[in-house]
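Asker: Next comes the sequence, and after it the predicted model I'd like to discuss.
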Amino acid sequence: MSLAAQAAESPVEAFHRLLSMHQTLSADFVQVVVDANGRPLQQTTGKIDLKKPDLFRWETDEPFAQLLVSDGKHLWLYDKDLDQVTRQPLDRRATATPVLLLSNDVQAIEKSFDVQGRTDGSGLWFFLLKPNDKESLFTELRISFKDSHLMEMMFADTLGQQTRITFRNLEEDVLQPADLFTFTVPKGADLIEQN
């Protein structure tokens, strides 16, 4: 698509196009959480794997080692330090989990958010999404792309904390192992069921 055609797109059309371009995504990430005053609270690194629709794997490294897996039906959270697994039905609302937004239906996103966007004309796109649902876990979400490649996500929660996730070593539309989005409770781990 030419730069002139991209510049003529509405923000919703551009967001739809960019989110729809790739069916799978794998990347390393750096996640930084700051408080309402901008003071750093936590920095973690990890890896994300995603397959549309509704499948993702989000693994953070030590010292905050956790694994979050969506198998399309359930969301599994494994806290390695506590040796504890939490399982709950997958909440498919686009406002439920920011990562789910990347693997979700674009029409559902359009219904769930007010989407604003702008481009600098060189292939960089910046989007601001504000949830329509007052019970959303976050108050706004910012996503940036370079050409068709996801660069960064930032979301602010209701307490004023901000989480910025920067993606690196991005691979798109690559074959992923079938068992990547399945989860087996480790032997000896406690399982907590949430509804």
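Answerer: Yes, it's here. As the structure is a prediction and not an experimental result, all values here were calculated from the model.
Asker: Please make it C-alpha for all contacts and neighbour counts, starting now.
Answerer: Fine.
Asker: burial measure for residue 193, as a count.
Answerer: A count of nearby residues for residue 193, using other Cα atoms under 10 Å, gives 11.
Asker: list the contacts for it?
Answerer: 86, 87, 88 (Cα atoms under 8 Å, 6 or more residues apart in numbering).
Asker: Next: residue 169.
Answerer: With Cα under 8 Å, 6+ apart, residue 169 has these contacts: 27, 28.
Asker: ok, now residue 174?
Answerer: Going by Cα under 8 Å, 6+ apart, residue 174 touches 24, 25.
Asker: hmm, try it at 7 Å
Answerer: Applying Cα atoms under 7 Å, 6 or more residues apart in numbering, one finds that residue 174 lies in contact with residue 24.
Asker: Put this next to the previous one:
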Amino acid sequence: MRFLAAFLCFIPALALADAAQDLKARLDEIHSLKGRFNQLLSDKNGKPLQSTRGEFAVKRPGYFLWQSEAPYEQTVIGTPEKVWVYDPDLEQVTIRKAQNEADGNPARLLSGDLSEIRSTYEVSLQTADGASRFQLVPKDANSPYRHVEFEFKGSQLAGLDFKDKLDQQTQIKFEQVQPNADIPSSVFVFNPPPGTDVIVDE
């Protein structure tokens, strides 16, 4: 009986380990990625708060571009060392150290180091209607997110979902995705337009 109980406890742990390995293997195949996104932010009751769309590009290790279009224009560019957040309406760019950014940032997750997924998150997998959804629950109680989800349709990354500590949910759907595209380094260089206020937040 003790052996049976121990074996039953071992099965979920094995499933979690396999889910983490499966997710890492899928993401390891993506060395770069670019396309378009639709992003919807909803409150804890599911009421839409903000809808944005735009273009993104990621390149490992540690490079990303996340560019939202009007009416909520914003450009976020990241490198392994710095992150630039440019708000054209405010004529302002904020520069931060990359390690100070939340790990749940969608482009940061896609472009970052995948070797620590298992040590950083509890990973589980659900499949339905040809889609695979990997849910990542942070082990760190201080994480700003309750969970992060990667959605794949077949082998194609189709979207990301986030739920924060206020139970607000961000749903991101990808379109026109080009995996392992040739992305020039110049994409991840930000030159502030003349007259832009530069704020260094380190």
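Answerer: In hand now; what should we look at? The model shown is predicted, which means the values in this text are computed figures rather than measured ones.
Asker: ok so, going back, helices - which of the contacts of residue 193 of structure 1 land there?
Answerer: Judged by DSSP state H, the subset of the contacts of residue 193 of structure 1 located in helices is empty.
Asker: Buried subset of the residues you listed, written for PyMOL?
Answerer: Selecting only the buried entries of the contacts of residue 193 of structure 1 in PyMOL, with 16 or more other Cα atoms under 10 Å as the criterion:
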select buried, resi 86+87
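Asker: which residues in structure 2 form strands?
Answerer: Under the criterion DSSP state E, structure 2 carries strands at the ranges 32-42, 48-59, 63-68, 74-78, 82-87, 92-97, 121-128, 131-138, 145-153, 156-164, 169-179, 197-201.
Asker: Can you say which of the ones you listed is packed in most?
Answerer: Scoring the strands of structure 2 by mean neighbour count under mean count of other Cα atoms under 10 Å gives strand 63-68 as the most buried, with a mean of 24.
Asker: Which residue is the nearest non-sequential neighbour of residue 114 of structure 1?
Answerer: Nearest non-adjacent residue to residue 114 of structure 1, counting by Cα to Cα, 6 or more residues apart in numbering: residue 130, 5.2 Å away.
Asker: Now do the same contact list for that neighbour.
Answerer: 113, 114, 115, 139, 140, 141.
Asker: What is the equivalent residue in structure 2 for it?
Answerer: Aligned by TM-score structural alignment, residue 130 of structure 1 pairs with residue 137 of structure 2.
Asker: what's stretch 38-48 of structure 1 aligned against in structure 2?
Answerer: Aligned by TM-score structural alignment, stretch 38-48 of structure 1 falls on residues 46-56 of structure 2.
Asker: what residues are up against whichever residue in structure 2 pairs up with residue 172 of structure 1?
Answerer: Alignment note (TM-score structural alignment): residue 172 of structure 1 maps to residue 179 of structure 2. Neighbouring residues of residue 179 of structure 2 by Cα under 7 Å, 6+ apart: 30, 32, 33, 34.
Asker: Likewise for residue 137 of structure 1?
Answerer: Residue 137 of structure 1 touches 95, 96, 157, 158, counting by Cα under 7 Å, 6+ apart.
Asker: And the third one, what's its match in structure 2?
Answerer: So that's residue 157 of structure 1. Using TM-score structural alignment, residue 157 of structure 1 sits opposite residue 164 in structure 2.
Asker: roughly how far apart are the residue sitting nearest the centre point of structure 1 and residue 15 of structure 1?
Answerer: A centroid search over structure 1 (Cα atoms, centre = their mean) returns residue 99, at 1.9 Å, as the residue closest to the centre. Distance from residue 99 of structure 1 to residue 15 of structure 1, counting by Cα to Cα, to the nearest Å: 15 Å.
Asker: can you check residue 27 of structure 1 too?
Answerer: Residue 27 of structure 1 is 20 Å from residue 15 of structure 1, by Cα to Cα.
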